[in-house]
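Participant: following is a predicted model, sequence given first.
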Amino acid sequence: MIALAPEHLCIVRSILNRHVPGLEVRAFGSRVSGRPKPWSDLDLAIVADSALPLLTLALLKDDLRESDLPMRVDVVEWRDLPASIRNGPYEALPIDGRGPQAWLEHLRTDSSS
C-alpha cells in the first residue's frame, strides 16, 4: 500500500496519464516500505522497454513539481535504479490500463503536432 492520501494519488495518476499513458509506474521508498514521515517524498520509477524521451521526462517532472502535491516527487526510470532498490519493496501504480501501445500512440501524436 502506498502511503498517500487519495486526493494526492488522484493528482499523481492524472499527471502520469497525461505524460506516460499505458506504462507501468512503480512507487518505491519510504511511502511503500511503511516508514514514511509527513515530509517524505514520493519516489516513482517508470518501467519502459526503451529509454523515455528526455522531453517527456522533463515535462512530467515539471507538471509534478507545479502540481498541488504537498510533497516532492522524484521520477526515475526503473532500468536506472540499482538492483538493491529494484529487489526491494515497490508497488505498481495503476495508471489507465491501456498498455504500452497507448504510450507509443501518445508519442506519435505528440511528434506530429
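Facilitator: Right, received. Where do you want to start?

Participant: all contacts plus neighbour counts: C-alpha atoms, from now on.
Facilitator: Fine.

Participant: how about Ser84, secondary structure?
Facilitator: helix (DSSP: H, G, I helix; E, B strand; the rest coil).

Participant: right, I mislabeled it, should have said Asp74
Facilitator: strand.

Participant: that one: neighbouring residues, count only.
Facilitator: Residues near Asp74, counting by other Cα atoms under 10 Å, number 14.

Participant: contacts only, for it.
Facilitator: By Cα atoms under 8 Å, 6 or more residues apart in numbering, Asp74 lies in contact with 41-44, 61.

Participant: from Ala45, how far off is it?
Facilitator: Separation of Asp74 from Ala45 (Cα to Cα, to the nearest Å): 8 Å.

Participant: if we can go back for a sec, most widely separated two among the contacts of Asp74?
Facilitator: The largest separation in the contacts of Asp74, counting by Cα to Cα, is between Asp41 and Lys61 at 13.4 Å.

Participant: mutual contacts of the two, please.
Facilitator: With Cα under 8 Å, 6+ apart, Asp41 and Lys61 have common neighbours 73-74.

Participant: higher neighbour count, the two?
Facilitator: A side-by-side neighbour count of Asp41 and Lys61, using other Cα under 10 Å, places Lys61 first with 19 against 16.

Participant: distance of the residue lying closest to the more buried one once chain neighbours are set aside relative to Leu16?
Facilitator: Closest residue in space to Lys61, ignoring its immediate chain neighbours: Val75 at 6.9 Å, by Cα to Cα, 6 or more residues apart in numbering. According to Cα to Cα, Val75 and Leu16 sit 11 Å apart.

Participant: comparison target, given below:
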Amino acid sequence: MHLKLGDEIRKYGIDEGDWKKVFSVFSHFPHISKAILFGSRVKGTYKPFSDVDIALVGEALSLTDLLHLKNEIDDLLLPYEFDFCIYKDLKNTEFKSHIDRRGVEVYDRSHWSIMLRTALLLSTCS
C-alpha cells in the first residue's frame, strides 16, 4: 500500500477537492490512523456511480466511530456512495489479504496533519 495524493489520486474517479473534504472528516476522528481504498476504484473497473470501498485502520476505532463517520460523510452531499469497514474487525483473512495486496493508502493521519499545518502557515505568510 502506498499513500496517493495530488494528481495521482484522481485516477480513482473522485475529484481531489472531494477527497480533501473526506480527509477533513477523517481528521475529526482521532482513532482513524489510515484509510485504504480497495475494490473497483483501485482495479480501474469502476463505473461513474460505483461505491467507494475504504478500509479504516485504527486500533481503538469502534462501530460507534464508524456510524458517526458515515453520518458526517453523508452530510457532505458528495455524488459517491462510501462503503467503510474497520480493518482490524475483518474476520475473513482472504479479504484482509486482498486489501493488503491491492489496497491503496489514501489517507494517513500524520501526513494529513503536516499538510494542514503547512497550509495554515502558508496562509498566514501571504
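Facilitator: Okay, I see it. Since the structure is predicted, the reported quantities are computational estimates derived from the model, not experimental observations.

Participant: TM-score for this pair?
Facilitator: The TM-score (TM-score structural alignment, normalised by the length of structure 1) is 0.73; 98 aligned residues with a Cα RMSD of 2.3 Å.

Participant: ok, the counterpart of Ser27 of structure 2 in structure 1 - contacts?
Facilitator: Mapped onto structure 1 by TM-score structural alignment, Ser27 of structure 2 lines up with Asn17. Contacts here follow Cα under 8 Å, 6+ apart; on that basis Asn17 of structure 1 touches 95-96.

Participant: correct me if wrong, but Leu9 of structure 1 is in a helix.
Facilitator: Yes: assessed by three-state DSSP, Leu9 of structure 1 belongs to a helix.

Participant: what's the burial count for it?
Facilitator: 15.

Participant: with Leu59 of structure 1 instead?
Facilitator: Leu59 of structure 1: 14 neighbours (other Cα under 10 Å).

Participant: check for me that it belongs to a helix.
Facilitator: Yes: looking at Leu59 of structure 1 with three-state DSSP, it is inside a helix.

Participant: looking at structure 2, name the residue matched to it.
Facilitator: Aligned partner of Leu59 of structure 1 by TM-score structural alignment: His68.

Participant: contacting residues for that match?
Facilitator: Counted by Cα under 8 Å, 6+ apart, His68 of structure 2 has zero contacts.

Participant: show me where structure 2 has helices.
Facilitator: 16-27, 40-43, 63-75, 93-102, 109-125 (DSSP state H).

Participant: dump the ones you listed to CSV, plus distance to Ile9 of structure 2.
Facilitator: As requested, the helices of structure 2 are exported to CSV (distance: least, Cα to Cα, whole Å):
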stretch, distance to Ile9 of structure 2
helix 16-27, 7
helix 40-43, 10
helix 63-75, 19
helix 93-102, 15
helix 109-125, 14
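
Participant: so which of those helices comes closest to Ser33 of structure 2?
Facilitator: helix 109-125 (5.1 Å).

Participant: buried ones in that closest one?
Facilitator: 109, 112 (16 or more other Cα atoms under 10 Å).

Participant: tell me the helices and strands packed up against it.
Facilitator: helix 16-27 (3 or more Cα pairs under 8 Å, 6 or more residues apart in numbering; DSSP states H and E).

Participant: the helix it packs on against structure 1, how far on average?
Facilitator: By mean Cα distance after the TM-score superposition for structure 1, the fitted helix 16-27 of structure 2 averages 1.0 Å away from its aligned residues in structure 1.

Participant: so Tyr80 of structure 2 sits right up against Asp53, yeah?
Facilitator: No: contact status for Tyr80 of structure 2 versus Asp53: not in contact, 10.5 Å apart, counting by Cα atoms under 8 Å.
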